[in-house]
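**Q** could you work out the structure for the sequence below:
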Amino acid sequence: MRKKSIIIIFAVFVLDRITKYFIVKNFYLGESVAVIENVFHITYITNTGTAFGLLQKYGNILLIFSIIAIILISILIFIKKDISRLNQIAFSFILGGAFGNLFDRIFRGEIIDFLDFRIWPIFNIADSAITVGIIVLFYHSLFSKKISE
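**A** The predicted structure follows:
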């Protein structure tokens, strides 16, 4: 299962990098193109905060927090023996997303966002992977206890 974690982490990171590279090379900052008018746009923005642009003023603290989170999640995935397969997959998505945004934070000083559903803050592939991982962890923690009772 550890190999699958590496594949998931790598796939999320690479997909995040490719999409952000495409946006930077083909859009100017602030440009927005409707894919489905008033529903989904590709909008190139940057932020110094967390997922969905939260906590904008804490960039340096978030860099340190990101590194600590990556270390802790890596320990969970690769060292801890009694982690469930589903949790391992969820943490792999979170870790892949964390690496994607950490890369931006280190090399750009800001995060590239572009997925714009108009009713939600603009986000990216890394944010999506982190969110999916958290939802799976939450779901698993709620329902795995009920099943075992």
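**Q** only C-alpha atoms for contact and neighbour calcs from this point on.
**A** Noted.
**Q** so what's the residue nearest to residue 121 when sequence neighbours are not counted up against?
**A** Once flanking residues are discounted, residue 121 sits nearest to residue 52: 5.2 Å by C-alpha to C-alpha, 6 or more residues apart in numbering. By C-alpha atoms under 8 Å, 6 or more residues apart in numbering, the contact list for residue 52 reads 121, 122, 123, 127.
**Q** stretch 74-86: how far from the chain's middle?
**A** 19 Å (C-alpha atoms, centre = their mean, to the nearest Å).
**Q** in that stretch, which residues are buried?
**A** 74, 76, 77 (16 or more other C-alpha atoms under 10 Å).
**Q** for the comparison step, fold the sequence that follows:
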Amino acid sequence: MKKFLTQGRLATLIVVAVLVIDQLIKISVKTNMALHQNIHITDWFYIYFTENNGMAFGMEFLPKIFLTLFRIVAVGLITWYLHKVTTHSEKFKTGYVVCLAFILAGAIGNIIDCVFYGEIFSQSTASSIAQFVPVGQGYADWLHGRVVDMFYFPIIDTFWPDWLPIWGGQRFIFFSPIFNFADAAISCGIIALLLFYSSYIGKSVNGEDKVVENKKSEK
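**A** Alright, predicted model coming up:
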């Protein structure tokens, strides 16, 4: 009797769940907070609304259109690879599939912002809260939307000693990047993949390799 929750179905469930959670958080923040408004949860955790044109954690090093197209191509490749992996599920541990699914879901989550948000939301500013608008009346064209970020964890917020060269007296914050749920999914997926499943990276999915796991031990 075949298992109902196959690796393919598990990956699909993870992707859908991450996307729903990610978009619900982003839409809630964008339609209820002004740009750069923050909500104090604890001294080391804030909901801080900001937007960025770049990669995860607000990094920017390429024009917006290229970043969006890069994301789309990357998602296509990850989707293809994940499909191949789940097709040969006997060769790959379920944890590896879970890592790939989190990475894929996070990438799609940020693509949604880039592709659609500019067309369906009004501009967020420090004095006005964004609203849904008819398609085409938003703050930017297709593929030029900004990614919504909101999680800020200044776990350490202090100043460097005055006697320290270069940085003396300057403020030091760890962790300073502001990120979203999709970024967290990507980061957790990559970290877990590197820590526990690095041996699978680049492994053939064509079916010729020896089975990694002993099927009998799983029964």
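**Q** TM between them?
**A** The TM-score (TM-score structural alignment, normalised by the length of structure 1) is 0.89; 144 aligned residues with a C-alpha RMSD of 1.7 Å.
**Q** could you dump the buried residues of stretch 74-86 of structure 1 to JSON lines with secondary structure and distance to residue 139 of structure 1?
**A** Supplementary listing: these in JSON lines, determined by DSSP: H, G, I helix; E, B strand; the rest coil; distance: C-alpha to C-alpha, whole Å:
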{"residue": "74", "secondary structure": "helix", "distance to residue 139 of structure 1": "21"}
{"residue": "76", "secondary structure": "helix", "distance to residue 139 of structure 1": "18"}
{"residue": "77", "secondary structure": "helix", "distance to residue 139 of structure 1": "18"}
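**Q** average offset between the top strand by length along structure 2 and structure 1?
**A** With secondary structure taken from DSSP state E, structure 2 has its longest strand at strand 45-52. For strand 45-52 of structure 2, the mean distance to aligned residues of structure 1 following superposition is 0.4 Å (mean C-alpha distance after the TM-score superposition for structure 1).
**Q** so which bit of structure 1 is that strand matched to?
**A** The alignment of strand 45-52 of structure 2 onto structure 1 (TM-score structural alignment) spans residues 40-47.
**Q** can you pull out the strands in structure 1?
**A** Using DSSP E, strands in structure 1 cover 32-36, 40-47, 111-116.
**Q** which helices and strands does the second one pack with?
**A** It stands for strand 40-47 of structure 1. strand 32-36, strand 111-116 (3 or more C-alpha pairs under 8 Å, 6 or more residues apart in numbering; DSSP states H and E).
**Q** now, of the ones you listed, which is deepest in the fold?
**A** strand 111-116 (a mean of 25; mean count of other C-alpha atoms under 10 Å).
**Q** for structure 1, just list every one of the helices.
**A** 2-26, 59-78, 85-107, 125-148 (DSSP state H).
**Q** deepest of the ones you listed, which one?
**A** Mean neighbour count (mean count of other C-alpha under 10 Å) peaks for helix 85-107 among the helices of structure 1, with a mean of 23.
**Q** in structure 2, what stretch matches that helix?
**A** Mapped onto structure 2 using TM-score structural alignment, helix 85-107 of structure 1 spans residues 94-116.
**Q** would you list the strands of structure 1 in CSV and tack on distance to residue 19 of structure 1?
**A** Shown next, in CSV, are those (distance: least, C-alpha to C-alpha, whole Å):
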stretch, distance to residue 19 of structure 1
strand 32-36, 15
strand 40-47, 11
strand 111-116, 9
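**Q** quick one: closest of the ones you listed to residue 17 of structure 1.
**A** With C-alpha to C-alpha as the criterion, residue 17 of structure 1 lies closest to strand 111-116 of these, at 9.8 Å.
**Q** what angle separates the closest one from helix 85-107?
**A** Interaxial angle of strand 111-116 of structure 1 relative to helix 85-107 (axes from the mean of the first three to the mean of the last three C-alpha atoms, to 10 degrees): 120 degrees.
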